[in-house]
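Colleague: Provided below are the primary sequence and the corresponding predicted coordinates.
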Amino acid sequence: MELINERLILAYGLNDMEKEKLNSVLSKQGILPCKVMEKNLGELTIKEILCNIEAKESNIELPHEKLLLFNNYQDKQLYALIDSIKEVKDPQTILATVTKTSINWTLRYLLQHLIEEREAYRER
């Protein structure tokens, strides 16, 4: 499946103050505010979230994690962006990019996968 060409940051699990600080940094750089992913989007794929598909009612439990998911950023842009937001993000926040594979995963599956990757990395 194709990637979505819009340059966007999807955010999950941030509190209001964290969202405000992040969006302030983004605004100063002329970047759109982050798009917040709520728990009710857990069963939607990342592509559906990027395309603004309406969420279905869902009672699934999503992990209590913080995630910033970057869509359509080139490596150089991404590294500069991460450097600029590192002061306003929680050190435990998971950072990831949308890939040709992950765009087809549900938010719930992506979070589970990223948590497993983080734990495997910590064990090494």
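Modeller: It's in.

Colleague: C-alpha from now on. contacts and neighbour counts both.
Modeller: OK.

Colleague: strands along the chain, start to end?
Modeller: With DSSP state E, the ranges of strands along the chain come out as 8-12, 35-37, 67-71, 94-97.

Colleague: now the third one against strand 8-12, angle please.
Modeller: By that I understand strand 67-71. 160 degrees (axes from the mean of the first three to the mean of the last three C-alpha atoms, to 10 degrees).

Colleague: need the contact partners of strand 67-71.
Modeller: 4-14, 78, 93-98, 111 (C-alpha atoms under 8 Å, 6 or more residues apart in numbering).

Colleague: starting at the chain centroid, how far to the helix ranked longest in the chain?
Modeller: What stands out as the longest helix in the chain, according to DSSP state H, is helix 107-123. A distance of 13 Å separates the centroid of the chain from that of helix 107-123, by C-alpha atoms, centre = their mean, to the nearest Å.

Colleague: this is the other structure I want to compare:
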Amino acid sequence: MTFKNLKELDTTESRSCALVFNFNNKELIKIKSVFRLSGISDIIILKNDNLNTPIKDILNDNLLEDSKEKINSRAIIFNNIESRKISAVSDNLKKLKVQRPLLATVTETSINWDLKNLLYNLQEEAISLNSSKISIHKNS
């Protein structure tokens, strides 16, 4: 029987990283500092050129740069990051007044989607959440 160090078993699913899409340089500086404070050091910066790349390929550093489409939304997609770190990132982005991006985690389903499909789904989800009306009843 042989044993391997867990760090040597670098499978796509175990890579702890954040995919950062469509932020300008000023915002990226803030985001990188928030990630550093939250203990997230592996950051993959993506742009519209990468929209046709499957998430699994992005996690393996195999980026396509052939997309002519454009998506204006900004997004942060977490892969194998603890929920407390994700919450810390979200809270600290608010404190630094970074406009709230679309936030997601890579799932068993979305890992096989291309970036464009994932972003479209996130946009639809955001629209759906924003359009639902919640009434708050006050006790008199």
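Modeller: Great, that's in hand. Note that this is a predicted model, so its numbers are computed, not measured.

Colleague: ok, and the closest non-adjacent residue to His50 of structure 1?
Modeller: Let me fix one detail, which is that residue 50 of structure 1 is Leu and not His. Ile4 (7.3 Å; C-alpha to C-alpha, 6 or more residues apart in numbering).

Colleague: residue in structure 2 paired with the one you found?
Modeller: Structural alignment (TM-score structural alignment) places Ile4 of structure 1 against Glu13 in structure 2.

Colleague: how about Asp83 of structure 1?
Modeller: By TM-score structural alignment, Asp83 of structure 1 lines up with Asp91.

Colleague: what is the burial count for its match?
Modeller: 13 (other C-alpha atoms under 10 Å).

Colleague: and it, how far is that from Ile71 of structure 2?
Modeller: In this view, Asp91 of structure 2 and Ile71 of structure 2 are 25 Å apart by C-alpha to C-alpha, to the nearest Å.

Colleague: swap in Glu82 of structure 2?
Modeller: 28 Å.

Colleague: okay, those two: which has more neighbours?
Modeller: More neighbours surround Ile71 than the other of Glu82 of structure 2 and Ile71, with 14 against 11 (other C-alpha under 10 Å).

Colleague: name the nearest residue to the counterpart of the more buried one in structure 1, sequence neighbours excluded.
Modeller: In structure 1, the residue matched to Ile71 of structure 2 (TM-score structural alignment) is Pro63. In this structure, Pro63 of structure 1 finds its nearest non-sequential neighbour in Leu111, 7.4 Å apart by C-alpha to C-alpha, 6+ apart.
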